[in-house]
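**Q** show me the folded form of this:
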Amino acid sequence: MSDQNGGAAFLDGAEMAASIVVHGAGTVPGAAEVRAALVEAGVPGLLVAKDPTLWGPAAESEAKIRLGWVDTFRRSRDLLPELAELREELADLTHVVLAGMGGSSLAPEVIARTLGRSLTVLDTTDPGQVRAAISDRLAETVLVVSSKSGGTVETDSHRRAYWQAFKDSGLTDAEIGRHFVVVTDPGSPLEAVATEMGAALLLADPDVGGRYSALTAFGLVPTALAGVDVAELLDQAEALFASLGQDENNPALALGVALGGAAVNDGRDKVTLIDDGTGINGLGDWAEQLIAESTGKEGKGILPVVVESPDAPGATGEDVLTACVGGALAPGVVPGGGVAPHVAVNGPLGAQFLTWEYATAIAGRILGIDPFDQPNVTESKDNTKHILSGGLPDEGPSVTDGAIEIFGDMATTVTEALRDLVNGIDNGGYLAIMAYLDRHADSDTAGLRTLLARAGQERPVTFGWGPRFLHSTGQYHKGGPQVGSFLQITGAVSEDLPVPGQEYTFGKLQAAQAAGDRKALADRGRPVLHLHLTDRAAGIAQLLAAAKDLR
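**A** Okay, here's the model as predicted:
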């Protein structure tokens, strides 16, 4: 079936409320039965009422303090006058830099990208990327330091490095404080640090977990400073809210049933996320961390895979649900050049955030897990701390091929090592590429996802920049189904950068994070291929060429 514009058409109609439209959810096998059971149990209304018992007794204590996202858009309105005043006070600081990890950075990034505002996101420990950010318009920079716990090592390191840079530029302590805005939870260690620094302090909703915090101060403060009309995002969420307790005409419920039902009833425990080109940019990266960290635990989970288009390698498969997202899609039109996704979600960004949060909570109920904890995230962090205090592991490469050192494989060339890794992907498994590099200067590395998915019999392949993925898909890697294969890429540091007040550098911290994550995966018996680029530019070119040779 086709529409008059030549695109394929959805056969099942759509479910719509306010400005959100979800296409295709009703066709997921078993969706009707799953939805009927949820409705019979009163789940839609209970979720809107923030009932913490919805995910079982073991999850109740955590859910009690993590359901504020349901209506946080209302409390966030209290921030609007303060944000307007702050933006006026800092009008001369036109370069907004956000230091934050996971949910603290991914929502602001998609907001800025979608609404066309400039925001530099610093969610890395790569010394080259950190140095480049600090060197860019320092005198006009305001650094937003965002950490829910107040103890995030990456964010604290960024804060220290910027403070030192401002100091070196000749500013007094009082002058430096004006260049910092701190966002954290009430009572966190960072609250006291902000006071000591003389920085502006905005407190976030304490009853909202980091990955659900898009419409709290974490999402709104940096984007408001960048010039976004954040009140509009809150309006969009509020318009959707009335539908969330309904049994019908509830697109967020439909999406949650599709995600959870596909995993439980149809064996589709992976979901590909694709921008459909209709006005929302990068939502897949935000939804990836929301879904992976919320569902990947107890050996269960839904693996999100961000791909380039519906027909990209690895976008489809017997165990994959495809989902397109966008801002506006005419009824009946399927994005992706006629390649029909299973599900498409269209509507404005503020409503998208609330829709996916609700849907993820519903999927957690269907999977039988707690969608609000992250039991395995601290493992790699603890490994990192141990390595920083005790030293990096003494390990040498199995072989060096050109500009690449090979660890953890008996192959003699990079091409052979990649082939061994790809051929060893489990049935029903996936490959995760984890690049501890500079995501701007080394951006070509991301091209590996397509190449290795094509070489791997179209198996799902994810790509993540380290260490940011540790705050998202890292939970799924350790806590989800143990069917992953892993390619870790590290690179030589030509010029390191100290972390002021600490005994380690950014380069050492980055290396320790990579080593700590390798250990966590190896301890689970998962295949891990570690490739180290002795020359980054030459190594990336060699790596891409080797991946192309796998065809």
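
**Q** make it CA atoms for all contacts and neighbour counts henceforth
**A** OK.

**Q** now do the helices in the stretch 301-450 of the chain.
**A** In the stretch 301-450 of the chain, the helices defined using DSSP state H, counting those that start in this stretch lie at 349-367, 377-390, 414-423, 448-455.

**Q** cool, the stretch 451-551 of the chain as well?
**A** Along the stretch 451-551 of the chain, counting by DSSP H, counting those that start in this stretch, helices occupy 473-479, 506-522, 536-548.

**Q** this one next, for a side-by-side:
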Amino acid sequence: MMGKMEAAGGLAVTTGVDVNAVVERLKGEGIPARLAAKDATLWGPDAEAEASIRLGWIDTFEKSKELVDPLAKLRAEFGEQGIDHVALCGMGGSSLAPEVISRTLDLGISILDTTDPGQILAEIGEESLRRTAVVVSSKSGSTVETDSQRRAFEAAFRGVGIEDFAKRFVFVTDPGSQLEALATETGAHLFLADANVGGRYSALTAFGLVPTALAGANIAELIEQAEAFAASIASEDENPAVVLGAVIAAKPTITIADDGTGIVGLGDWAEQLVAESLGKDGKGTLPVVLEGPGAAGARGSDRTYATVGGSSTGLPNSGSQLAMPDTVVNGPLGAQFLCWELATAYAGHLIGIDPFNQPNVTESKENTNRILDEGLSEERPHAVDGAIEIYGSHAETVGGAIGELLVDADSDGAYIAVMAYLDRLDDAPLAQLRAELAERTGAPVTWGWGPRFLHSTGQFHKGGRQTGVFLQITGAVGEDVEIPGRDYTFGGLQAAQAAGDRQALESRDRPLVRLHLTDRKRGVNQLLHAVRGLS
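**A** Below is the predicted model:
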């Protein structure tokens, strides 16, 4: 790789993308120093009000030092009670940063960012419950998925005779939220986050650090890594975040893969950060998470291929030239979080987008609430092929329906989004579909588990460039789970979320096919077989 490399605080960004002029312009205009000073005018007058209350992430690690001792104490208390497992109920920024930390450090946290009944049932079994603490994370305190999960855990604790379950709950929320009030009422443990940090920028706040510290992470080390990198924020010399910001803004799509050198799953977190921050006003950069270095769809004239890792070099060791990235981002995890947050803010400045609002995220939520109130409208499949019902297509077979979508995707700027409202553990083999589709088309292909993706790429689907082609996959529910205090089940909520998202996309006249698996295991195998049979 040749091009530009800048390093600071143990992290380096090396790129072959021609961003030298952009980087020098940003530095020459004093943009890094203005961002370090939390200048809310960097994204234009329309963004100033939002930005003025959303820049706490720049130095929030300082406040987070206050979490280290109380969390160590609480972890010790849980250990004395035989509680050695953490289940996290959270969505978007409240779950994705803890997931990266957990996977990288092999902590084994159960991440519940789903409404799929199968995943819920797997977490509320008696054997696991008796050794489980539940972290409930929500900035607003009223997120429907998180609130529903909390209710399910409460009922499950009661069901196995654990009466003092309130002390097994740890609430993470913003000051003044409904969740704070509930903690006061019930006696649950409470950690308040920095209110001046938006959810997707909250990796180094209580949202990222509370569940991981309780599971055994050395959060002081993560904070130290961020602090070391923070010294470069205002630098006009070595400033890796400026380089990465220019890279993100350089092309319509950025593909991201772990390079295998010690950091696991950062792409999923970066995806929601970039997509939700930059996918609006009909423009933005589309992030695509790859299965590994050189995966299908990594490269293209419309995209930048980046790898992330923890080593000093970070170059993939596959020996294949195709695996060589355009950009390498390598350094410790705490520094990675801060670097990508800064870079996204710079990219927003370059593209002319407010990186702190999310104007289209609520649309699918509002559709879901309306459907829950009014009920699902009756839909009849156009055709049934084996274990799969076909909706939104004129084709009689699954292969034919997907083939129609690939034709729609064969246009300039198009991308394919696969959205699976299923169990991302039991139905995990279906995720192979992303690479299979990427091999058969020149378009970028994204993969999202629903409703998780609604809090990340869901913003881009509605607010970004309107060139998406959508494949939604739903599945029959075996054993459903009641939501105490609600007149709908998890299966009903999941179906309403899928329907609400379809309505949002259909209102934009985007191509959308829905495949419903009447038998999940058979349907997954049938769907993969159908795609592999396409030319």
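
**Q** mind checking the TM-score on these two?
**A** A TM-score of 0.97 describes the superposed chains when it is computed by TM-score structural alignment, normalised by the length of the second structure; 529 aligned residues with a CA RMSD of 1.1 Å.

**Q** thinking again about what came up before, just name the most buried of the helices of the stretch 301-450 of the first structure.
**A** Stretch with highest mean neighbour count among the helices of the stretch 301-450 of the first structure: helix 349-367 (a mean of 25; mean count of other CA atoms under 10 Å).

**Q** ok, average deviation of it from the second structure?
**A** Here the mean offset of helix 349-367 of the first structure against the second structure after fitting is 0.2 Å, by mean CA distance after the TM-score superposition for the first structure.

**Q** that helix corresponds to what range in the second structure?
**A** Using TM-score structural alignment, helix 349-367 of the first structure lines up with residues 333-351 of the second structure.

**Q** stretch 192-211 of the first structure too?
**A** Taken onto the second structure by TM-score structural alignment, stretch 192-211 of the first structure occupies residues 181-200 there.

**Q** in that stretch, what counts as buried?
**A** Under the neighbour-count criterion of 16 or more other CA atoms under 10 Å, stretch 181-200 of the second structure has 183, 187-200 buried.

**Q** again with stretch 137-153 of the second structure
**A** Buried residues in stretch 137-153 of the second structure, counted by 16+ other CA under 10 Å: 137, 138, 139, 141, 145, 146, 147, 148, 149, 150, 152, 153.

**Q** please name whichever of the helices of the stretch 451-551 of the first structure is nearest to residue 347 of the first structure.
**A** Closest approach to residue 347 of the first structure among those is made by helix 473-479 (25.3 Å; CA to CA).

**Q** what does stretch 501-512 of the first structure rub up against?
**A** For stretch 501-512 of the first structure, contacts defined as CA atoms under 8 Å, 6 or more residues apart in numbering pick out 125-127, 157, 160, 384-385, 387-388, 392, 436, 467, 490, 493, 496-499.

**Q** in the second structure, what residues pair with that stretch?
**A** Mapping stretch 501-512 of the first structure onto the second structure (TM-score structural alignment) gives residues 485-496.

**Q** quick check, distance from that stretch to the centre of its chain.
**A** Taking the mean of its C-alpha atoms, stretch 485-496 of the second structure sits 23 Å from the chain's own mean (CA atoms, centre = their mean, to the nearest Å).

**Q** cool, and stretch 403-418 of the second structure?
**A** Computed by CA atoms, centre = their mean, the chain-centroid distance of stretch 403-418 of the second structure equals 23 Å.

**Q** where along the stretch 1-150 of the first structure do the strands fall?
**A** Assigned by DSSP state E, counting those that start in this stretch, the strands in the stretch 1-150 of the first structure fall at 14-17, 20-23, 95-99, 120-122, 141-146.

**Q** now for those, which one comes closest to residue 52 of the first structure?
**A** Smallest distance to residue 52 of the first structure across these (CA to CA): 25.2 Å, for strand 14-17.

**Q** what about that closest one, how far off from the second structure?
**A** Mean for strand 14-17 of the first structure is 1.2 Å (mean CA distance after the TM-score superposition for the first structure).

**Q** what span of the second structure is that strand aligned with?
**A** Per TM-score structural alignment, the counterpart of strand 14-17 of the first structure in the second structure is residues 5-8.

**Q** same check on stretch 234-254 of the first structure?
**A** Mapping stretch 234-254 of the first structure onto the second structure (TM-score structural alignment) gives residues 223-243.

**Q** what's the end-to-end length of stretch 165-173 of the second structure?
**A** Stretch 165-173 of the second structure stretches 19 Å from its first residue to its last (CA to CA, to the nearest Å).

**Q** for that stretch, which positions count as buried?
**A** For stretch 165-173 of the second structure, by 16+ other CA under 10 Å, it's 165, 166, 168, 169, 170, 171, 172, 173.

**Q** distance check, the most centrally placed residue in the first structure against residue 549 of the first structure.
**A** The first structure has residue 289 as the residue nearest its centroid, 3.4 Å off, counting by CA atoms, centre = their mean. Residue 289 of the first structure sits 32 Å away from residue 549 of the first structure, taking CA to CA as the criterion.

**Q** I'm done for today, thanks for sticking with me.
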